[in-house]
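> Pasting the sequence and the predicted model now:
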Amino acid sequence: MTGGQIQDEDISASSQWSESTAARYGRLDFDDGDGAWCPDVMTESDNLKEFLQIDLRSLHFVTLVGTQGRHADGVGNEFAQRYRIKYSRDGSRWVSWRDRKGRQIIEGNRNAYDIVLKDLEPPIIARFVRFMPMTDPSMIVCMRVELYGCEWLDGLVSYSAPVGQQMAFQDQHVYLNDTVYDGAVGYSMTEGLGQLTDGTWGLDDFTQSQVYGVWPGYDYVGWTNASFPSGAVEMTFEFDRIRNFTSMKVHCNNMYTSGVRIFRQVMCYFRSESDWEPKPVSFRPRVDNISPSARFVTVALGNHMASAIRCRFAFSDAWMMFSEIAFQSDTAAYNTSLVPRKHGHPANTQPGDDPTHKVDDSNTRILIGCLVAIIVILLAIIIIILWRQVWQKMLEKASRRMLDDELTARLSVQREALTSHHSSLSSDVESHSTYERIFPLGSDYQEPSRLLRKLPEFQATENLVIETASSNSSQICGTSDVPHYAEADIMSQQDAPSSPSYSVTAVNVPLPPERDRALEEFPREQLTFKEKLGEGQFGEVHLCEAEGIQDFVKEDFSGAGDKPILVAVKTLREDADKNARNDFLKEIRIISRLRDPNIIRLLAVCVESDPLCMITEYMQNGDLNQFLSCHQLQDKASEQRNTTISLNDLISMATQIASGMKYLSSLNFVHRDLATRNCLVGENNTIKISDFGMSRNLYRGDYYRIQGRAVLPIRWMSWESILLGKFTMASDVWAFGVTLWETLTLCKEQPYSQLSDEQVIENTGEFFRDQSKQVYLAQPTCCPDPIYRLMISCWRRNAKERPTFQEIHSTLLEYQQA
């Protein structure tokens, strides 16, 4: 309305107060005419005869509306206190909008000036929208309106299906009906749209909901197999025209432990004119008995031309539940954009008649615009490349003194972290100053969470070519940001030592000869799901019980005998792209050849069918961060209890971490995300290093998102990793110092908890300048001076002056034996 996409002739009304308050003046924030649309005098507060109607010319997905009164620069004071909305997809059948709790009346304005926005929950899919004011009959009503949304490119105008049913589950009633369906509802639902097209996807647990204050099962429409003798649910989808269909995406629940699974098979029939085609498209999704997560199942429709689709979904268990269904079709042959009417168009055209809704055959302007845009983009890319090259050369050649003059940033924070012990180990720190960003972070940072990063100088015994993975995101009138899955890749740094970016190259991985063999396929039916440990963009990590894995790997596990043992199962989503699949398989190939008592071990794989899985050890005490946070330090005078832990135990755990990192460094591998969250605890406080931390929601706060792309554990990272993008074994030593600090504080607080993420980045600039203004982590209460000196040495500015993991391990062993 405000932007002018909707023409005056597309705005109509039931009546008008005067010619200067006609419907065309009902645009939000416009003051033409007398400043608003004003209907004829209303006689009753519930009069629904008066309305302002907007023709969007095609189906739109409307999520938000705005209203405003008429003030006419202080002359008027008319507004609608309340209103209702009706909408139509064909111009003949009108539906009253209602919210998710059935209420139809929308609270409007309280004065003539302010704009009031209202989220339409659920959103509406319509071509025609009517605003119907409701107010005190003694008041004169005027309105200005706006609609927010996007074109509905699916073209779906209705779906018909059996009514959702009720489920008795764990002493509660789960209502699986389509609550917001806007068609006729009886034994079945016909000629309407509802929750299957509202853009809200159900959670993994169908008893939980994305919407606050509703009943269990609200997000899903579900049916029980017992009610359908044929063993299938039939749904019919009607579209605005004949379309070329490529695929259908169905969001299904898969809580198979509760008798709910994705459909076993779907058969789709197509109708282009009046008759249904006899030969259907049939699709069987892969059976997944490992992950109970809800997921989208993509059904290929083979480019069939149709205006209606009828699908029969066959049950694979007692219940079947859907929360969203979307179609992808070829829209190239049809222009669904708003096309301005010709000025001579008659004003009395009926809503169903639209002679100007045609495709614009004049492509000259579009072609010229595209060419100009391409030229501008190419010029911008060239300028950016040249600028980056100049900047990199300046950074390489600039002396430290020049950087000190240019990069002036002072840290403002209480220096309470520097205790009396610390003052003997580092210089004094100023107490108050202000922040300025020292220099920008590169937009091409790679994610640093991957276990086993290879250094470029090591010689080869095996070549692996690594490709970066990309992801596509589904969106409805917007975008969604999802957490990154820790897919494996091995990045080598570029030859330029100060380059802030990484090159994707072939790297050479030394492999211990005793593990130079492929892992065998483990029967996935012998895995029993226990709980989800974490999830990300491309996969998930599950805690499972593995039956018979002792015989499979030909060894016993901690005297478990023939009992199932707990394992961690990392899976790759079925819809992951080729690059992600290759990275996953390469991660399996490398980790399978690592063998050290303090490195998590890969036991088996499931790669003959989707979803791809790698099965690793899982320590029964969970990760070190959660384990220590549940303990207290054992006092010398107190008795040892299950909830206490001694200083010697803490030093022993740190020694084991150093031993594992010594093994990785001997192979020239770089972990890049060493922290207590990535260390697992077993019997007798055995420690093994893993890499699950990033995929767990529990530790999402430990990672900082740079420009919406890279996700970095900045509180554990060295200054050169944050500012220059350099990851080496020396940067792992820095992270070990922070991990040692975590261990000796029993993970009671986050490192640099008194600093925000931005302040942590600024503090790394102080380490770079080395002007005695940097803030160190304070000495833990129980930490002996020699151990704290070891910590401080891990955080030296010069990476070459930091101790090696061999030296760290020796120092900790000597302290234990002293």
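Done, it's in. Residues are numbered from 1 along each chain as shown.
> From here on, just use CA atoms for contacts and neighbour counts.
Will do.
> Tell me where the stretch 451-600 of the chain has strands.
453-454, 463-465, 492-493, 502-503, 506-508, 527-535, 539-546, 565-572 (DSSP state E, counting those that start in this stretch).
> so which of these gets nearest residue 83?
Of all these, strand 527-535 sits nearest to residue 83, with 43.4 Å by Cα to Cα.
> what distance separates that closest one from the centre of its chain?
Relative to the centre of its chain, strand 527-535 is centred 19 Å away, using Cα atoms, centre = their mean, to the nearest Å.
> Remind me what the helix or strand that contains residue 761 packs against, helices and strands.
In this structure, residue 761 sits in helix 757-769 according to DSSP states H and E. Taking 3 or more Cα pairs under 8 Å, 6 or more residues apart in numbering; DSSP states H and E as contact, the helices and strands that helix 757-769 lies on are helix 719-724.
> other SSEs contacting the helix or strand following the helix holding residue 761?
Toward the C-terminal end, the helix or strand that comes next after helix 757-769 (DSSP H and E) is helix 785-794. In terms of contacts (3+ Cα pairs under 8 Å, 6+ apart), helix 785-794 is packed against helix 729-744.
> what inclination does the helix it packs on have with respect to helix 785-794?
Helix 729-744 runs at 140 degrees relative to helix 785-794, counting by axes from the mean of the first three to the mean of the last three Cα atoms, to 10 degrees.
> helices or strands next to helix 729-744 in the packing?
Counting by 3+ Cα pairs under 8 Å, 6+ apart, helix 729-744 packs on helix 647-666, strand 669-670, helix 785-794.
> try it against this one:
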Amino acid sequence: MLFVLLLVFQLETNAQIDPAHCRYPLGMEDGRIKDHDITASSQWYETTGPQYARLNREEGDGAWCPAGLLQPSDTQYLQVDLGQLTFLTVVGTQGRYARNSGNEFARMYRLNYSRDGLLWKSWKNRLGDKIMKANDNSYASVIKDLHPPVISRFIRLIPVTQVPNTVCMRVELYGCPWHDGLISYSSPEGQQMYSSPGYPIVSLNDSTYDGVHERRKLSGGLGQLTDGVIGQDDFLVTRQYHVWQGYDYVGWKNGSLGSGHVEMEFVFDKQRNFTSMKVHCNNMFQSGVKIFSSVSCSFKPRLLANWEAEPAEFHTVLDDRNPSARYVTVPLGRRTAKALRCRFTFADMWMMFSEISFQSVFNSSPSATNPSVEGQPDNGNTPVLIGCLVTIILLLVVIIFLILRCQYVCKVLEKVGLPCYERTRSRHHFLCLATALLLLSKASKPRNCQSLSPSACGGGYAEPDVTQCTPHQCFHNSVPHYAETDIVSLQGVTGSNMYAVPALTVDSLTRKDISVAEFPRHRLFFREKLGEGQFGEVHLCEAEGLPEFLGEGAPLPDRDGRSVLVAVKQLRADATNNARNDFLKEIKIMSRLNDPNIIQLLCVCVSSDPLCMVTEYMENGDLNMFLSQREMESTLTHANNIPSVSLSDLLHMSVQISSGMRYLASLNFVHRDLATRNCLLDRRLTIKIADFGMSRNLYSSDYYRIQGRAVLPIRWMAWESILLGKFTTASDVWAFGVTLWEIFTLCKEQPYSLLSDEQVIENTGEFFRNQGRQIFLFPPPLCPSSLFELMMRCWDRDIADRPTFEGLYQALRPHVALISVILGRNMVS
């Protein structure tokens, strides 16, 4: 039963696609895609057939080669059946090298795709181009991102040439399963918003829709509402370059459709039980845009059936205070259907969507899989029930074996000096079991290196043996008491992380230890919601008269006459007494911090409910967003006014972060969530380390959620934090090394971006076993070799061998001075 629940949980949580992380090899290279699933329009010889079109493989004569010289007018193709609907994001190609005996490759290719094998569509990028650049030689692989991505089961790669030529190809496809199951949606076409004269027209059309566009109606395809790109709060701001304003949203004007609603139909690959629908809506009400006021969804069990009479209806709570875009979750009551028709009712002049997804599971009932037998008695259930009982018995045997195994290994660990506390032993056994079952659910998957670059994997990647799952190799929501720190709670009541501090320090703090003043809450004006937790929220606010209130020496940026932005953590009215006490503890902890590179508590509002704490907020936002929108400084960036940063800037940022962490370490405070998302930046590139990145939906993919509750930043965590629950200054040093890696990649990708969360966890097991099979982050191209060596020291397996923050600060400062001299810049560290 637990196995089934874990599997259902996995299906439902994976329904939301993130193109930045959906980049796993689909099986050409490692053989998961079988030979019979790879076909072609022709082949030169038997030894250059389609089955040899596997990236980095040299079987046969080394690649697939179509027959004869390829002509410019030819449409020879290599076809791959992925076996299921797949969200395809990347294509990798090579030519025929054949151990240095071949020199044929495709310089260009087109991509066709089909969801059913019958209707084929041509891929084109966001600017309308259909041809992708491929290879310049026969041996190097070329990786191309698909913008927009493709949702399909069948893929055809069609080599293109401008002159008659011989071509050969090897291929890998990258993406992830499309668990939504949605194969098409129909809707009215998006419309144009006409603003004031002299301003550009805002086009809110579905520009990547791959279905039929006829009579102002879209039908039979998918487009921007399923591409994984979430629109921003301001619908005029886009996430893509060189596109028009409003590109990320599809929008309609109230009254233009002859009714007060927008009707959409959704068709799925098979009959499903629907839990909910998530619709990402814009709510920029100052411009007449709001989320829908209500929605009514009808269900159709089969495509040829009638719509069921009783729809599912949902009324939203409209918000005229918070202009942030947000997901609206519409409960669908576990209704069974293969098609849905939803009518979204306008709440204002405009309604805009950027993404729609569904949470569902397959309906495997006999009536769902074979409609012709509806109404007939089912006399074949007995074998199924027997099979279920046998499965349950086998699972119980496995559970008993794993519990006994965990007990045995725990005793072995204690003999070699690793702690295994009695009071946490039973909890560890249960969680070890849960982790083992999750691994068992993946046991049928081939073991492969989930990386675009095989060399980055140290020669291969092996999943750990399930029987080696020890109590210390499993996640747990709370952790044992360690001498170094008392882990109060990883996540605070507002969703932000809480600093870990020595237990006696927290217990000895009293109300008089709060050295900040009470601020009039009516002088705080809401701007946007930054994040939220179980019992609280983090808001971006303007604080009226705050500099005068704080007086001389206040840690506020140069305002130039503008309002002061602050972050306000607020406890919600439904908070428990424990949450209230934790919130006051957090205030006490924050009130002790006073460093130029640490976000400071400015004032509080605790004389009445809701309780609030007011901290600094930097106008340039967080470092992750700042760097990801910039390129390295060069003549090209200067000539084209492209936002850029220099190597000296990056080093200056690194020194400041090390300085702030040096201060925390001097107080025996452990941050536990150091990353670029938790570093705020002002106009002068001054860094202040913050603590509320965990609460922000923008960075939800950076955290691993444990059974729907606690979240952990596993890609930044030291192995002992993941396996032993041990958070110390040394584990913060590990996270600092990952933060340096982020900085010198300009935050263009997530750490271990080609590994799933489960594989990141398994990789920490390799650190535990210490057999030399650990996967490390690759050196950033912009990073000096001496600095990467410093990162590697931060990731040392032995805690005692990692540098201190004082040592890191002293090691980084000379880098800044050297680069500053070279560039003739006067940087202050």
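Structure's in. What do you need? Values in this document were obtained by computation on a predicted structure and should not be read as measured data.
> TM-score for these two?
Comparison of the two superposed chains (TM-score structural alignment, normalised by the length of the first structure) gives a TM-score of 0.54, and 553 aligned residues with a Cα RMSD of 6.0 Å.
> returning to that earlier point: so which of the strands of the stretch 451-600 of the first structure is nearest residue 172 of the first structure?
Going by Cα to Cα, the one of the strands of the stretch 451-600 of the first structure nearest residue 172 of the first structure is strand 527-535, 22.1 Å.
> Could you tell me the angle between that closest one and strand 539-546?
With the same axes, to 10 degrees as the basis, strand 527-535 of the first structure and strand 539-546 are set at 150 degrees to each other.
> Taking strand 565-572 as reference, get the angle to strand 527-535 of the first structure.
60 degrees.
> elements contacting strand 527-535 of the first structure?
strand 539-546.
> residues making contact with the strand it packs on?
Strand 539-546 of the first structure is touched from outside by 291, 485, 526-535, 564-573, 618, 692, 695, with contacts defined as Cα atoms under 8 Å, 6 or more residues apart in numbering.
> same thing but at 7 Å, please
Strand 539-546 of the first structure has contacts (Cα atoms under 7 Å, 6 or more residues apart in numbering) with 485, 526-535, 564-573.
> end to end, how far does stretch 488-506 of the first structure reach?
Chord length of stretch 488-506 of the first structure, first to last residue, is 15 Å (Cα to Cα, to the nearest Å).
> nope, stretch 4-21 of the first structure is what I was after
End-to-end distance of stretch 4-21 of the first structure (Cα to Cα): 18 Å.
> same thing with stretch 180-197 of the first structure?
Note: stretch 180-197 of the first structure ends 10 Å apart using Cα to Cα.
> can you give me the offset of it from its chain's centre?
Centre to centre, stretch against its chain (Cα atoms, centre = their mean), the figure for stretch 180-197 of the first structure is 30 Å.
> Which positions in that stretch come out as buried?
For stretch 180-197 of the first structure, a neighbour-count test (16 or more other Cα atoms under 10 Å) marks 180-183, 185, 189-197 as buried.
> related to what we said a few turns ago, please tabulate the helices and strands packed on helix 729-744 of the first structure in a markdown table, including the columns mean neighbour count.
Converted to a markdown table, these look like this (neighbours: other Cα atoms under 10 Å):
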| stretch | mean neighbour count |
| --- | --- |
| helix 647-666 | 20 |
| strand 669-670 | 24 |
| helix 785-794 | 20 |
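> I'd like those laid out as CSV, including distance to residue 246 of the first structure.
Below are those laid out as CSV (distance: least, Cα to Cα, whole Å):
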stretch, distance to residue 246 of the first structure
helix 647-666, 48
strand 669-670, 44
helix 785-794, 56
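> Among the ones you listed, which comes closest to residue 52 of the first structure?
Once these are compared by Cα to Cα, strand 669-670 is nearest, at 65.0 Å.
> start and end residues in the second structure for stretch 96-108 of the first structure, please.
Counting by TM-score structural alignment, stretch 96-108 of the first structure falls onto residues 122-134 of the second structure.
> distance between the ends of that stretch?
17 Å.
> What's the match for residue 251 of the first structure in the second structure?
Per TM-score structural alignment, the equivalent position to residue 251 of the first structure in the second structure is residue 280.
> Quick check: that match vs residue 325 of the second structure, distance?
Residue 280 of the second structure is 7 Å from residue 325 of the second structure, where distance means Cα to Cα.
> likewise residue 681 of the second structure?
24 Å.
> To what extent is residue 613 of the second structure buried, counted in neighbours?
26 (other Cα atoms under 10 Å).
> hang on, it packs against residue 605?
Yes - Residue 613 of the second structure is in contact with residue 605 according to Cα atoms under 7 Å; the separation is 6.2 Å.
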